[in-house]
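Trainee: I would like the atomic coordinates for the input below:
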Amino acid sequence: MSTRRTDPVQHPRKAAEAVRAFNHATRWASGGHPGIAYPGTVYRAVGAFATLAYRLPQAFDQIGTALADLHTAGHLTADHGTPTEHAMAVSEALREAEQHATAMAAALERAHNASSPLGYSGPIDDTDDDL
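Mentor: So this is what the prediction gives:
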């Protein structure tokens, strides 16, 4: 039994909630104003998402390793089929997710780099906190 005091699942749940909050904060306002008004915000947001994406492959690998260890120790059962069938399916899907996360991180890094030289030349809204 684990001696950890914190359920590790709370962390990806918080990350999912943070992305949801970002989505709400950046959607277009009712007055037709964009949720992101300045390219510097784009740069910082893409950079933050790239950092998140770069960390996902390790998380998926650690989940797969933990499941493999449970399977090897004989600690898995299955409601239908065999534990081996399900453990293999999870492992394959996690490897695929690792590959997609790696590709996503690389794409976000390209977007981050491409947004770096962009600046803003329009009017500045002094009430906007998106600076």
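Trainee: When you work out contacts or count neighbours from here on, use the C-alpha atoms and nothing else.
Mentor: Will do.
Trainee: show me the contacts for Thr84.
Mentor: Listed by CA atoms under 8 Å, 6 or more residues apart in numbering, the contact set of Thr84 reads His71.
Trainee: hey, where'd the helices end up in the chain?
Mentor: Taking DSSP state H to define them, one finds helices in the chain at 10-26, 39-72, 83-115.
Trainee: need those in JSON lines with distance to Pro123, can you?
Mentor: Shown next, in JSON lines, are the helices of the chain (distance: least, CA to CA, whole Å):
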{"stretch": "helix 10-26", "distance to Pro123": "19"}
{"stretch": "helix 39-72", "distance to Pro123": "13"}
{"stretch": "helix 83-115", "distance to Pro123": "20"}
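Trainee: Next, the second sequence, to be compared with the first:
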Amino acid sequence: MNDPERRTDEDIERVAGQLHEHVRTLNHLTQGPPGLSEPAAAYTVLGNLAQTAFRLAQTAEQIDAFLTRELDAGRLGHDRGDDPVPAVTAAHNALGQVTEQAADLGDSFRRATSALAPIHAVDEGDKPSQDRHAVVKLVDEKNAQVRPANEDFPRTIGEVLPPSNSAEDVPPELRSPPQVPHPRRGR
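Mentor: Below you'll find the model as predicted:
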């Protein structure tokens, strides 16, 4: 790639194409044979996929920011001579969904990675380390700990929580300033 200060659209397009090809290759490699052979490899792949999904969310946000900036500066046209605002707004809304879905995807991959953290492979001659009797015992203990909430919380919520102060009781200088809405809600 060129100097980081001199990146071109062609560089960006090439990297996006390479990403597509790398995912295709990953799909072939994980399918096998031989495919994955160690849970640790699955753990690592899932962790990397989580990071990739989070970064895709960032890419979508950056493309959206670019389109908004170009539209606001009057540098976008429409091939049919139409107003570009509806098309860019549609892209903006779709990219907002992409951002949310990519973040959800990253979070799902992260949860899958976390779930695999204690998992390891066993040799053919070894027995699995899980003690089935211990699992049943833990389930029974968990069930035994379930009892009505009023036994643990003899006071009402109103007795436990401090009285709420309404916004009128807070001096203006201590109030939080209003938050600017997220720009992904339409144009």
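Trainee: Go through the helices of structure 1 and name the closest to Gly122 of structure 1.
Mentor: Among the helices of structure 1, helix 39-72 comes nearest to Gly122 of structure 1, with 11.0 Å by CA to CA.
Trainee: Could you list the buried residues of that closest one?
Mentor: Neighbour-count burial for helix 39-72 of structure 1, with 16 or more other CA atoms under 10 Å as criterion, is recorded at 39-40, 42-43, 46-47, 49-50, 53-54, 56-57, 60-61, 64, 67-68, 71.
Trainee: ditto for stretch 88-95 of structure 2
Mentor: Val88, Thr89, His92, Asn93, Leu95.
Trainee: now swap in stretch 77-88 of structure 1 and tell me
Mentor: For stretch 77-88 of structure 1, the neighbour count (16+ other CA under 10 Å) marks Pro83, Thr84, Ala87 as buried.
Trainee: Relative to Asp123 of structure 2, how far out is the nearest residue to Phe109 of structure 2 once chain neighbours are set aside?
Mentor: Nearest non-adjacent residue to Phe109 of structure 2, counting by CA to CA, 6 or more residues apart in numbering: Ala50, 4.9 Å away. Noted for Ala50 of structure 2: a distance of 29 Å to Asp123 of structure 2, by CA to CA, to the nearest Å.
Trainee: again with Gly17 of structure 2
Mentor: Distance, Gly17 of structure 2 to Asp123 of structure 2, using CA to CA: 40 Å.
Trainee: same deal with Asp82 of structure 2?
Mentor: Distance check for Asp82 of structure 2 against Asp123 of structure 2: by CA to CA, it reads 66 Å.
Trainee: residue contacts, His86 of structure 1?
Mentor: Taking CA under 8 Å, 6+ apart, we find His86 of structure 1 in contact with Ala78.
Trainee: mind redoing it with 10 Å?
Mentor: Counting by CA atoms under 10 Å, 6 or more residues apart in numbering, His86 of structure 1 touches Leu76, Thr77, Ala78, His80, Glu92.
Trainee: now do Leu76 of structure 2
Mentor: Neighbour list for Leu76 of structure 2: Leu67, Thr68, Arg69, Glu70, Asp83, Pro84, Val85, Val88 [criterion: CA under 10 Å, 6+ apart].
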